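Undergrad: What shape does this take:
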Amino acid sequence: FAHDADPARMRDLPARAARAGVQVRLVDSAAARRQAPYDLVLIDVPCSGSGSWRRAPEAKWALTEARLDQLCRTQAALLDAAAPLVAPGGRLAYVTCSLLEAENQVQIATFLARTAGWQSLSGLRLTPLDGGDGFFLATLGRNI
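TA: Predicted coordinates for the structure are as follows:
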């Protein structure tokens, strides 16, 4: 299941999926919820983009405390909305292009503290020192 608030960003999904050998079926959000649960749900949440500030340094001046708080609330809401879509024994992958702990480690720790039946399986934090933009990935497992 793939969804983006901006449908134009999904236009090339069929071509990318074909290159990966993955079948794509278009459904609306309501149908996707009805077809749950899924073995894997990936959420690439809106974030500060702090992992790309080396390429766009002016963006760091646009991030205010209020904007970061708003982003963190949205991220938490998306985690909460995605969790019920995951099958028991399935995985939830949470991704940002942020290096900020509030959007990453703190967000995951808070989700695990408020949501029974989940565990952290793995995490990955890439920084610009790794040769690209900064990213964060946490993989959570839903208990059976």
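Undergrad: contacts and neighbour counts: CA atoms only from here.
TA: Will do.
Undergrad: This structure: strands as residue ranges?
TA: 38-44, 86-96, 118-126, 135-142 (DSSP state E).
Undergrad: Would you reformat the ones you listed as TSV and include mean neighbour count and distance to Arg19?
TA: Output for the strands of the chain, formatted as TSV (neighbours: other CA atoms under 10 Å; distance: least, CA to CA, whole Å):
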stretch	mean neighbour count	distance to Arg19
strand 38-44	19	19
strand 86-96	20	22
strand 118-126	15	25
strand 135-142	21	23
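Undergrad: Dump those to TSV, plus distance to Ala15.
TA: Listed next are the strands of the chain as TSV, based on distance: least, CA to CA, whole Å:
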stretch	distance to Ala15
strand 38-44	19
strand 86-96	22
strand 118-126	27
strand 135-142	24
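Undergrad: Out of the ones you listed, which is closest to Asp69?
TA: With CA to CA as the measure, strand 86-96 is the member of the strands of the chain nearest Asp69 (15.3 Å).
Undergrad: quick check: angle from that closest one to strand 118-126?
TA: Here strand 86-96 runs at an angle of 30 degrees relative to strand 118-126 (axes from the mean of the first three to the mean of the last three CA atoms, to 10 degrees).
Undergrad: Next, the structure of the following sequence, for comparison with the previous one:
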Amino acid sequence: MQAFQSDGVRALSALGVAVLGAGAMVTTSASMHAEAEPVPVIYSILNMTERMADRHACPLDLLHARELIETRYAATGYRLEFSPLADGPDVLLHELAATVSPEPEASTAACAWTVHVSFQGATATYQSTVAPSSTPLERVDLAPLPAASPATNTR
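TA: Okay, here's the model as predicted:
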């Protein structure tokens, strides 16, 4: 009889441990699902440089600009998706415009860039002067704009 009680206690103990383990697994699984997935945000880069001489003297390396933007926004909770023609308040829009100074033919020419960023009502304007072969965003601290937090975005 004592062996039967001992086996019953062991069985109940094992059942209790199994139930507690399953509860811990469910809690861990639920907390993993509770972490927010990155919010998809469409972004666009527009070269607004008007004069062709400025465009030729100050070319915009779009691939490098995309890498810099995506790297700087990596820790924000947004997952950036590039679109070359997107526009609107929910689009992270980067408008870049260059002017070469003093003149394209001068041996010490530099590119003066203006970078205007807008997203969900927030805007920022940055200035950068770089060598003609450089990407203007390398010397600009493109801090993520203080727009609506990703948790409140209804997308």
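Undergrad: TM between them?
TA: TM-score for the superposed chains, counting by TM-score structural alignment, normalised by the length of the first structure: 0.30, backed by 73 aligned residues with a CA RMSD of 4.8 Å.
Undergrad: quick one on the thing from earlier: looking at the strands of the first structure, spot the one closest to Pro14 of the first structure.
TA: strand 38-44 (16.9 Å).
Undergrad: For that closest one, name the packing helices and strands.
TA: For strand 38-44 of the first structure, the elements it packs on are helix 65-82, strand 86-96, judged by 3 or more CA pairs under 8 Å, 6 or more residues apart in numbering; DSSP states H and E.
Undergrad: how about 6 Å then?
TA: strand 86-96 (3 or more CA pairs under 6 Å, 6 or more residues apart in numbering; DSSP states H and E).
Undergrad: what angle separates the strand it packs on from helix 65-82?
TA: Using the same axes, to 10 degrees: strand 86-96 of the first structure against helix 65-82 is 160 degrees.
Undergrad: Tell me the helices and strands packed up against strand 86-96 of the first structure.
TA: Taking 3+ CA pairs under 6 Å, 6+ apart as the contact cut, strand 86-96 of the first structure packs with strand 38-44, strand 135-142.
Undergrad: Run through the strands of the second structure in chain order.
TA: So, for the second structure - with DSSP E - the strands run 39-47, 78-82, 92-101, 110-119, 122-130.
Undergrad: residues making contact with the third one?
TA: It refers to strand 92-101 of the second structure. With contacts defined as CA atoms under 6 Å, 6 or more residues apart in numbering, strand 92-101 of the second structure is touched by 43-49, 54, 109-119.
Undergrad: ok, and the closest non-adjacent residue to Thr125 of the second structure?
TA: For Thr125 of the second structure, ignoring the flanking residues on the chain, the nearest one in space by CA to CA, 6 or more residues apart in numbering is His116 at 4.4 Å.
Undergrad: ok, now which ones touch that neighbour?
TA: His94, Glu95, Ala124, Thr125.
Undergrad: Distance check, it against Ser101 of the second structure.
TA: His116 of the second structure sits 20 Å away from Ser101 of the second structure, taking CA to CA, to the nearest Å as the criterion.
Undergrad: Repeat that for His56 of the second structure.
TA: Counting by CA to CA, the gap from His56 of the second structure to Ser101 of the second structure is 13 Å.
Undergrad: Please report the distance of the residue nearest to Asp44 of the first structure when sequence neighbours are not counted from Thr139 of the first structure.
TA: Spatial nearest neighbour of Asp44 of the first structure, excluding adjacent residues (CA to CA, 6+ apart): Val95 at 4.6 Å. The gap separating Val95 of the first structure from Thr139 of the first structure is 9 Å, by CA to CA.
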